[in-house]
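> Okay, sequence plus prediction incoming.
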Amino acid sequence: MMFKEIIHYFRNPYKSFETLKRLQWQKLQSVLHYAYAQVPFYRDRFDRAGIKPSEIRSASDMFRIPVLTKEELRDAGFDILAGGHNNPAKLKKSTTSGSTGQPTSSYFTLRDWFILKFLLKYRSKRICGFYPVIHKVVLVNANPEEAVLRENKKIINKLIRKRSVSINQKIEDHLTVYRQFKPDVLYGTVSYFNELKNFLLKNQINWLKPKMIFTSGEINYPQTRKEIERVLGCPCYDIYGSTEFKEVAWECSHKLGYHINMDAYFVEFINNNRHVSAFEEGRIVITSLVNQAMPLIRYDQGDTGMYTNGGCADGINFPFMHSVTGRSMDYYELSDGRRIAPFSLVVAVHECAAHAVQQFQIIQKSSDLIVIKIVPNRQFTPVIEQNLHKRYHQILGGNVVTRIEIVKEIERDSSNKYRLVRSEFK
């Protein structure tokens, strides 16, 4: 049965869009009926909304189902587990890093874990040209060094030629692993590869170029990606996902956008209680089509993005996700009522100072104060700083003060990631 499923999932990207839409809708209806019958949390939620699963006949009907927030997910506890799967000890558990101080946990059956954690991930990597066992892989993760050493000793990882390094180790230690292991593929966060890029440039180190890099967990801005690819000497493919869902969308070699795994997720882009049009920005709301233990229905990712339909030259007919510009909670609310996407402020730094900045972070302190922390290199000058002030004035207007702080390093958050943009203003 599992073999048939593997074949099914590997064929799906190349099916016609109409066929995929029918498959997706069948799975969605099955999930809604299953959740209503098996999950007390959803039965109560549907009843309070005055809706039955059989009444969801079109995408617009989905608005009758309330959006599920992270706070509601945390408060639900084990009530959101389906009957027959309500013993967490028998399920696979995945917990968010809790960068907000409030981590959440998701649970999966072994079958669903295999599909979401391994099968879909391998499918996208394979389309990008990755062959397991043939290609050697290094994963850069946030585990302690001791855990990484234990992981590397496992027979299975030696057989499939996979190694791990900890983000807590020094870059010099990573380079030792890279020289000895000679990986074909690297997988980590954008900020890690940006840090590696800066280290190589600063120390003029000859780099053993891998075949490809995969990034996830942070926004991969165009200029950052361009510099990583230039210095590390290989293509960089980005992945959009989360702990709750795993890999939702991914880039292929044509990089026309992120292919949405529509055979595993029903993704909505919404604004003012309606589905937005193509290339119109909206909040990203996701329903998992593959999680019997803990169905997530209309879960608000806290992100914003755009979509378009249409395949690419690879023959893949999954729709595209575009311009995931940041967490909606990190949008900057200004004193004059405007709401600024941080993406525009990031682009301004790239335009004015990309060649002179090793790392930076943009923080909203109040409705009229933006702080830009910069780790400069030798090319950073007062003129560049002045030009950056002018550019921010054009974007933000005269009522918002921008303060540039020169620092030695940018601190990571509790999840060991660099948050490029954030807001401390509530």
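Structure received. Numbering: from 1, shown residues only.

> Going by C-alpha atoms from here, please, whenever you check contacts or count neighbours.
Noted.

> what about Gln394, how many residues close to it?
The number of residues packed near Gln394 is 10, by other C-alpha atoms under 10 Å.

> Also Ser105?
There are 16 residues near Ser105, going by other C-alpha under 10 Å.

> Does it touch Thr95 like I think?
Yes: counting by C-alpha atoms under 8 Å, Thr95 is a contact partner of Ser105 at 4.2 Å.

> Tell me which other helices or strands the host helix or strand of Glu71 touches.
Assigned by DSSP states H and E, Glu71 belongs to helix 70-76. Helix 70-76 sits against no helix or strand, with contacts defined as 3 or more C-alpha pairs under 8 Å, 6 or more residues apart in numbering; DSSP states H and E.

> Okay, buried residues for that helix please.
Buried positions in helix 70-76, judged by neighbour count with 16 or more other C-alpha atoms under 10 Å: Leu73.

> measure Glu268 to His322 for me?
Glu268 is 13 Å from His322, where distance means C-alpha to C-alpha, to the nearest Å.

> Against that first model, consider the following:
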Amino acid sequence: MVPPSPSSGSSRQVVVTGLGAISPIGATAEESWSELLAGASGARSLEHPWVEELGLPVTFAAQAKVEPDTVLERIEAKRLDRGAQLALIAARDAWRDAGSPEVDPDRLGVDWATGIGGVWTLLNAWDTLREKGPRRVPPLTVPMLMPNAAAAAIEMEFRARAGARTVVSACASSSESIGNALDHLRLGYADIVIAGGTEACIHPLPIAAFAQMQALSKRNDEPGIASRPYDAQRDGFVLGEGAAALVLETEEHARARGARIYARLVGGAVTSDAFHISAPDPDGSVPRTMELALRDAGLSAADVDHINVHATSTPVGDIAEYKAMRKVFGHALDGIPISATKASTGHLLGGAGAIEALFTVKALSERVAPPTINLTDPDPEIPLDVVTSPRALPDGDLVAISNSFGFGGHNAVAVFTTV
């Protein structure tokens, strides 16, 4: 694809003008942020009959705070998998927050992400096929289960014709989609891009599969304190669901329409470990991802004032990310406030990077680092300045990064600054 004019390029500044979400702790971006600051947990016991019927070893998760089919019109909910429902709700929230801008459809793009896609649709259709035969399989099964269904729904909602792309890179997916949006805006492919990610796989099969990998916490009697990044007693992540969207646009376009600007998106990077399908490479490319993202932003490690970490609450993953950050920041890491927000939201998989980027933007905009709940016994092997209650960030220009890493060795980092 060729940019529309030779003048378009990396000199274009990109800003965040809208934020939207539906998460385990909030029906909107604003409520999710407010509940995060209040120290809420979205983890709850599952009340579905299949939990007991199937004897699942993990009986809790972080479900969306409100059911998406209570927010959407009946007919549109019926035509979308749960993940795409969540995506559309988040995108509408972000678009309203951005002031519902008027934009040429040919200059509006979508960069979206998911880690798995329409798993509920796929598995329900398989059950229908086995139990009732092929003629009873719903005709919209394929359009609903395909991983790009959420991007397609958003594209059609807003008549975005500058491209609707989908990234599927496990838990790094939506951070990668944000990086793609940055590139597309810099290169002049669009004036506005709706970027983000979604996931809805709190289904018995993914729960059983993640549990078999020893990836999930098994604190069935204490779901609210199960996700505990950097705690010595952490035993796995809490499966979460939700979606988050950022309206990104060129600063020139945003200024011309008088938009409110939350922050600038100034850099991003994607790398891969080429090491193992699920385990992080202890000497891998995670440090390089952070370094490349900062270089892309024209910044250095010494400039960073805040980090929203990936920190899933797994014994192996948390320490691997810590070691990577120590390589990049050295002793300066001791003075950087760290927020591990999966403690509140659970792990949204393909939507994780987007909700955490949203929290990073809010941290810069409101100059407050959000808390990490459930950290009662800090792991002595991970000496970090973890924020455990809302903490004011200093005056002046601020830089923050948001880290995401996924199965397959996918790494993505986004860099934001104050305006």
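Arrived safely, thanks for sending. From a predicted model like this one, the values you see are computed outputs, not experimental measurements.

> quick one: TM-score?
The TM-score (TM-score structural alignment, normalised by the length of structure 2) is 0.29; 196 aligned residues with a C-alpha RMSD of 6.6 Å.

> rewinding a little: comparing Glu268 and His322 of structure 1, which residue is more hemmed in?
A count of neighbours by other C-alpha under 10 Å puts Glu268 above the other of Glu268 of structure 1 and His322, at 23 against 19.

> All the strands of the stretch 51-200 of structure 2, residue numbers only.
Using DSSP state E, counting those that start in this stretch, the strands found in the stretch 51-200 of structure 2 span residues 60-61, 108-113, 164-167, 192-199.

> Could you dump those strands into CSV and include mean neighbour count and distance to Arg255 of structure 2?
Formatted as CSV, the strands of the stretch 51-200 of structure 2 follow (neighbours: other C-alpha atoms under 10 Å; distance: least, C-alpha to C-alpha, whole Å):
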stretch, mean neighbour count, distance to Arg255 of structure 2
strand 60-61, 28, 42
strand 108-113, 31, 17
strand 164-167, 22, 25
strand 192-199, 34, 12
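
> Dump the ones you listed into CSV; add distance to Leu358 of structure 2 as well.
Output for the strands of the stretch 51-200 of structure 2, formatted as CSV (distance: least, C-alpha to C-alpha, whole Å):
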stretch, distance to Leu358 of structure 2
strand 60-61, 21
strand 108-113, 14
strand 164-167, 18
strand 192-199, 9
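
> what's the closest of the ones you listed to Ala84 of structure 2?
Comparing the strands of the stretch 51-200 of structure 2 against Ala84 of structure 2 with C-alpha to C-alpha, the closest turns out to be strand 192-199 (7.2 Å).

> And for Arg158 of structure 1, the neighbour number?
Quick fix: residue 158 of structure 1 reads Lys, not Arg. That count, for Lys158 of structure 1 with other C-alpha under 10 Å as the rule, works out to 14.

> where exactly do the helices run in structure 2?
Assigned by DSSP state H, structure 2 shows helices spanning 29-37, 49-53, 74-78, 82-97, 119-132, 141-145, 149-158, 173-186, 204-212, 251-256, 286-296, 315-329, 342-345, 352-366.

> Can you say which of those helices is packed in most?
Most buried of these by mean neighbour count (mean count of other C-alpha atoms under 10 Å) is helix 342-345; its value is a mean of 31.

> Leu139 of structure 1 sits in which helix or strand?
strand 137-141.

> If you could redo that for Tyr36 of structure 1, that was the one I meant.
In the assignment (DSSP H and E), Tyr36 of structure 1 maps to helix 17-38.

> following that helix, which helix or strand shows up next?
Beyond helix 17-38 of structure 1 toward the C-terminal end (DSSP H and E), the next one is helix 40-49.

> Pull out the buried positions in that next one.
Applying 16+ other C-alpha under 10 Å to helix 40-49 of structure 1 flags Pro40, Phe41, Tyr42, Arg43, Arg45, Phe46 as buried.

> I'd like these written out as TSV, with distance to Val185 of structure 1 added.
Conversion of the buried residues of helix 40-49 of structure 1 to TSV gives the following (distance: C-alpha to C-alpha, whole Å):
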residue	distance to Val185 of structure 1
Pro40	44
Phe41	42
Tyr42	41
Arg43	45
Arg45	44
Phe46	45
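
> Between all of those residues, which two are separated the most?
Most distant of the buried residues of helix 40-49 of structure 1, by C-alpha to C-alpha, are Pro40 and Phe46, 9.9 Å apart.

> ok so, going back, and after the helix holding Glu71 of structure 1, which helix or strand comes next?
Next along the chain after helix 70-76 of structure 1, taking DSSP H and E as the criterion, comes strand 92-95.

> and the helix or strand just after that following strand, what other elements does it pack with?
Beyond strand 92-95 of structure 1 in the direction of the C-terminus, DSSP H and E gives the next helix or strand as strand 105-108. Counting contacts by 3+ C-alpha pairs under 8 Å, 6+ apart, strand 105-108 of structure 1 packs against strand 92-95.

> Surely Cys352 of structure 1 is within a helix?
Yes: counting by DSSP: H, G, I helix; E, B strand; the rest coil, Cys352 of structure 1 is located in a helix.

> Tell me who's in contact with it.
Taking C-alpha atoms under 8 Å, 6 or more residues apart in numbering, we find Cys352 of structure 1 in contact with Ile384, Asn387, Leu388, Arg391.

> quick one: the second one from His33 of structure 1, how far?
Think Asn387 of structure 1. Taken as C-alpha to C-alpha, the span from Asn387 of structure 1 to His33 of structure 1 is 57 Å.

> Right, I'll call it a day here.
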